[in-house]
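Participant: I would like the atomic coordinates for the input below:
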Amino acid sequence: MSKNLLFEIGVEEIPARFMAKSIADLEKGAAAMLREARLSYDKIRGLGTPRRLTLLIDGLAERQEDLKEEVKGPSKKAAFDGDGNPTKALEGFLRSKGLTVDDITIREQGNGEYVFATKEEKGEEAMAVLPDLLVALVDHLKFPKPMRWGDYDMRFVRPIRWLVALLGQEIIPLRIVNVTSGNVSRSHRFYGSGDVVIESPETYVEQLRENYVMVDPAERREVIWKQIQDLAAAHNAVVEEDEELLEEVVFLLEYPTALMGSFEEKYLRIPKEAVITPMREHQRYFPVLDHDGNLLPHFVTVRNGLPRNIEIVTAGNEKVLRARLADAEFFYDEDLKIALADNVERLKDIVFHVTMGTVYEKVERIVKISGYLADCCNACRKEVERGAYLAKADLVSNMVYEFPELQGIMGEYYAVAQGEPAVVGQSIRESYLPRFAGDDLPESINGMLVSIADKIDSVVGFFAMDMEPTGSQDPYALRRQAMGIVQIILQGNLPINMGELIDFVYELIASSYQTEKNQTATRERVYNFFGQRLENVLSDSGLKYDTVNAVMSDAIDDFCLIRTKGEALEEFRKNSNFAPLMAGFTRVNNLAKKAESAAYDIALLKEDAETALVAAYDRFQKSADAALAANDFETAFNAIAAMREPIDGFLTDIMVMCDDEKLRNSRLGLLRAIADSMLKIADFREIVVEK
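Facilitator: Alright, predicted model coming up:
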């Protein structure tokens, strides 16, 4: 037999950003505890609003499963003394399991005899174990910022105000701090009947809905999005889906009603990001666009309640936004009065890091690094350096001070408005990309180079100061910045030598600051750090892990070249000769380890299979060397393929480890030379051939 369970934790308003994880943790915690308690169930659902966390369990067994398990105790020698009496080891084992000597058996296992016993435990009624389980579940929930209230020692996300705990229609008796469980929930704070007597878990969702609480987040999301889309359609407009904002709004309210408000068109003259940011970040409003993607003087917001007095509510929201936009307009106009280049001097007052000077000093380094990169990539050095010089200038602007998320974005607007070339403005904005995993990458070559310069300065600088990431700690986001550099280089197919770049940046930093690590140590650590990021990117692109290992075993200075080689090897692996060729290479490489050197005497190699292999190796060497010099990896791999038959013939017909020492050494030397040449192309020792 089974029943449904309802457990609702009524609280003061929980911050929206905590809700999704709290509900997920509630589900996971309940599943783990029920499994440990031997209580089966059909389905677990976590629900919630800002004022409640709810657990619904369908088909919960009314009784625990009986426990019957075999337990192993000490060895027979340790369990009994010389007279056959139980030792303290056996007595302790029996006591811990609630058993007696009559319950045990002796059985052989492995190299000895051991004590075994079957432990049986009759399952209890679910109602008897659920109170402690549910209290423990609440105790085990973790939150980023828990709090205490009253004189209680308990810490929870917010003070608990009521508890509903039902198994079927029966109340599960429990108490958490000063709150006793019952069957009374609460309606919407401003609508409904106040107290809501829950008849059963099956009626819970509908009873709350009747009292203006949509307890299911999925239902609220669907209702909110439909209302938003309906409002947009009614105005022949578009509201783009914003998953992050939508989820936050879902967990800000219990009963949604969307409404559309307006603001003065004059605010559309300022950059749209300066309008959208206060709208979205401060007010949780959805911007409204026309079908061409242009911002309209409207917004959509969602109130927590019924559509009563909607005009008054709309006017109130418009008034609040109007004040925000007036501030943004003022900031924009004031910022334009000061040349962006004049702001650069003010960066001397902002500390980048105590070990690496001010933001102004960082800008000086970024300019030099950008110029170096421009020369490497045949870009316009003057334009790249100008973008780098202005990249941080908007940090001291009024707009960015108020809305830090607009850094770089406002810099582009100010630069273009003040007569800078569009490509310079674009590089200012793109210098911050990518800001997070999955973010856009810079599109312009100038933006790519300034972004790389900014990030490599931080990565090399913090490594040189012995402040590299450790474990889960990465306070300066160096992993993200290094990953961004790898992605930018690969997307732009940029001919950047990473080892030389690291040295250049280190020397810039070391010329002005006392570093904790010398250049060699820093270079090696940063080099390996980028190698890990490159490996991840190549694997994520679809290359097999052993292909990646094979092409990254040597120097990885040129990321694009490594990728090209990996793609060529991946294609080469489709060749029907690949598996037998790798089998032959493995034998060649194993024998080559016995060679003293890669030297061999052609005059001693007279057998047909020997002369055939020597001739094939000569052809291979010439073809492969020319191909590698031209970075033509496809041709290099095809040259290897031509070695299959000569290698197989040699290994079949020739006794390599013959008695004649000179002949043996020549044969081994030839194999060593072949193995070394193949390994110059890729480390085939890393390849795992599927059987």
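Participant: Please count neighbours and contacts with C-alpha atoms only from this point.
Facilitator: Fine.
Participant: Mind jotting down where the helices sit in the stretch 301-450 of the chain?
Facilitator: 310-336, 340-346, 359-377, 381-390, 398-402, 409-417, 422-430, 445-464 (DSSP state H, counting those that start in this stretch).
Participant: so can I have a markdown table of the ones you listed showing distance to V505 and mean neighbour count?
Facilitator: Shown next, in a markdown table, are the helices of the stretch 301-450 of the chain (distance: least, C-alpha to C-alpha, whole Å; neighbours: other C-alpha atoms under 10 Å):
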| stretch | distance to V505 | mean neighbour count |
| --- | --- | --- |
| helix 310-336 | 33 | 16 |
| helix 340-346 | 21 | 17 |
| helix 359-377 | 7 | 21 |
| helix 381-390 | 15 | 24 |
| helix 398-402 | 28 | 18 |
| helix 409-417 | 25 | 23 |
| helix 422-430 | 20 | 25 |
| helix 445-464 | 6 | 26 |
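Participant: quick one more, to check against the first:
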Amino acid sequence: MTKNVLIELGLEELPAYTVTPSERQLGERVAAFLTENRLAFDSIQTFSTPRRLAVRVLGLAEQQTDLSEDFKGPAKKIALDADGHFTKAAEGFVRGKGLTTADIRFEEIKGEEYVYVTKNETGRPAKEVLAGIPEVLAAMTFPVSMHWASNSFAYIRPVHTFTVLVDDEALELDFLDIQSGRISRGHRFLGHDVELQTADSYEDDLRSVFVIADAKERQQLIVDQIKAIEVAQNVQVEIDEDLLNEVLNLVEYPTAFMGSFDAKYLDVPEEVLVTSMKNHQRYFVVRDQAGKLLPNFISVRNGNDQHIENVVKGNEKVLVARLEDGEFFWREDQKLVIADLVAKLEHVTFHEKIGSLSAHMDRTKVIAEHLAAMAELSDQERTDLARAASIYKFDLLTGMVGEFDELQGIMGEKYALLAGETAGVAAAIREHYLPNSAEGELPETKVGAVLALADKLDTMLSFFSVGLIPSGSNDPYALRRATAGIVRILDKFGWNIPLDELIASLYDLHFESLTYDNQDAVMAFIAARIEKMMDSSIPKDIREAVLASDTHVVKELLAASSAIFQKSQESGYKEAVESLARVFNLAEKAPAGVAAAADLFENEQEKALFAAAEGLVLTGDMASNLDKLFALSPVIDAFFDNTMVMADDEAVKNNRLALLAVLTAKARKVAAFNLLNTK
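Facilitator: You can find the predicted model right below:
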């Protein structure tokens, strides 16, 4: 007969961004623990609120499955001495398995006998195994941890309650000096401690004390309440997924409501209002049916609807203070002069080891000019690029960005337009920050894209040059994001810019403010970001083979990995790759400076391969290139079937190796085929 098991950990309020990942992690760890301990179960449900993480295991077996495992030991000649007694080697082997020499048997393998033992282990009751749950909880990892009281163990937040119920039975366990029981805490203001009756009654028990334990149910409740307000007020509400997830993990018993603010604030740029509401107050934005911003907001209370009018007034008061700040900075910033702000950037530190923001901008401008030709910008685009690169960080010194740093670039565009800058310059100021997240939007204009590339390239090269290189998961200066942005922008615009040549050319530049260093580390870092961009379903050997090619154009590298992966699903892949891999492996032995000479060919197969290699023309179309290379497989096989490459005659041998080197040099445009796994 199976059991249902509930595991709940009651904590102080968790940071909202940690709740969902922690809920998922707990479920995965419990499932792994049960599997490793041979405890069968039907399924696992997870629960979370800001003050608890919980798991319910459905259909848990009453005991572990029995274990029967064979172990091979030393050879019989080592296990027995001359008198036929077991040696210390045999005794040590069985002792290590918890057995005795009486359990030994001998089995023959390839003409020689070896010691074998079978270890049989009867499954323990599930309750005994569940005593290991505290270890599962202790093994959890979090982005932040803390100590409390006299406890030496760091955890995400102080633990208040701990429960393990097997159906209706509460197990007596200990976690961080908290004794397990069946008490859980209700809503901080509306509820009280509650006794959990059974594993199955968990949601109902907590609902009675104003806690919705199921995050999915809580989220749907929030969405339904917002939708109801939309219908009642004839408005549209932007339900941003990230904001919804954050709000979800701030409340245990949600009640959505609509508030308002004075329409005069709508004269302030919409981005300021939206940032104030979403980022600072965690409010949902409200629009009319035409999409126009309305002087309203939706918030979610952590509680019921009693005295909701007081809650509305309080939220409105807090928001007005924010909007007053935004209105003030919007008005005052327009009195500033861009040139004055740019001059002050000389006194703003980019990084203490690197120098000022002004010096960073100077290097970026040189790089931007360098990239302009590669990106084939028009004369007007070059003019806009030069101007944008001269001023693009000025808005960092405005009051608005000082108060709302999320608006950097956005306010730069608006203030630039007010100051009479061209639309191209203004857009580039905004777009140079893009992408601002792993999957964030990319620049739309060429000028903005080039300025973004230049800014990110100098950022990466500068930090690498002074030894501030990311290691492990540590990346305090977001260099992985910046480098991924470089790769994504190059891919989007399809610029035929080989990254090896680009980086090498930047290292040839000379600046008074900084000398670039660590070029090899930079190239390896870029390659790692390109590999991350490749489809996750593409095997590692294909990714590595493509990155080892002689192609360094982002769009071609991505196309090559996809083309090879597609081919790997088709018949003939193994044979074609093995033919090319054989060519690559032998070509490595070709002497430098030796060219293939037709008059040294001794058979028709050599001549055919030489003609095929000489006539092979590969382009930027990687799928077509791969077709052409794979089509050579019969020619390559015929060559090897009829030709001894490593001939005794040195001139003939070197000529054949040079022939293979010709083909390898061309094929390496697609991939290093000898790195592909065909087993």
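Participant: what's the TM-score here?
Facilitator: Put the two chains on top of each other and the TM-score (TM-score structural alignment, normalised by the length of structure 2) is 0.86; 674 aligned residues with a C-alpha RMSD of 4.1 Å.
Participant: To R221 of structure 1, which of the helices of the stretch 301-450 of structure 1 lies closest?
Facilitator: Closest to R221 of structure 1 of these is helix 310-336 (C-alpha to C-alpha; 20.6 Å).
Participant: A82 of structure 2 sits in which helix or strand?
Facilitator: If you go by DSSP states H and E, A82 of structure 2 is not part of any helix or strand.
Participant: ok, back up a step: could the helices of the stretch 301-450 of structure 1 go into TSV alongside distance to R685 of structure 1?
Facilitator: As requested, those are exported to TSV (distance: least, C-alpha to C-alpha, whole Å):
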stretch	distance to R685 of structure 1
helix 310-336	60
helix 340-346	53
helix 359-377	34
helix 381-390	43
helix 398-402	53
helix 409-417	49
helix 422-430	41
helix 445-464	32
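Participant: For K622 of structure 1, find the nearest of those helices.
Facilitator: Of all the helices of the stretch 301-450 of structure 1, helix 359-377 comes closest under C-alpha to C-alpha, at 30.1 Å.
Participant: ok, now which ones touch the most centrally placed residue in structure 2?
Facilitator: In structure 2, the C-alpha nearest the mean C-alpha coordinate belongs to A438, at 7.5 Å (C-alpha atoms, centre = their mean). Taking C-alpha atoms under 8 Å, 6 or more residues apart in numbering, we find A438 of structure 2 in contact with 481, 484-485.
Participant: how far away is it from I486 of structure 2?
Facilitator: 12 Å (C-alpha to C-alpha, to the nearest Å).
Participant: still on that earlier bit, neighbour-wise, which of the contacts of A438 of structure 2 leads?
Facilitator: G485 (28 neighbours; other C-alpha atoms under 10 Å).
Participant: Now it. Nearest residue, chain neighbours left out?
Facilitator: P435 (5.8 Å; C-alpha to C-alpha, 6 or more residues apart in numbering).
Participant: what's the neighbour count on that neighbour?
Facilitator: For P435 of structure 2, using other C-alpha under 10 Å, the count is 21.
Participant: Which of the helices of the stretch 301-450 of structure 1 sits closest to F190 of structure 1?
Facilitator: The nearest among the helices of the stretch 301-450 of structure 1, by C-alpha to C-alpha, is helix 310-336 at 14.9 Å.
Participant: Hey, what's the angle from the closest one to helix 409-417? Just curious.
Facilitator: Going by axes from the mean of the first three to the mean of the last three C-alpha atoms, to 10 degrees, helix 310-336 of structure 1 is angled at 60 degrees with respect to helix 409-417.
Participant: list the buried ones in stretch 102-113 of structure 1?
Facilitator: I104 (16 or more other C-alpha atoms under 10 Å).
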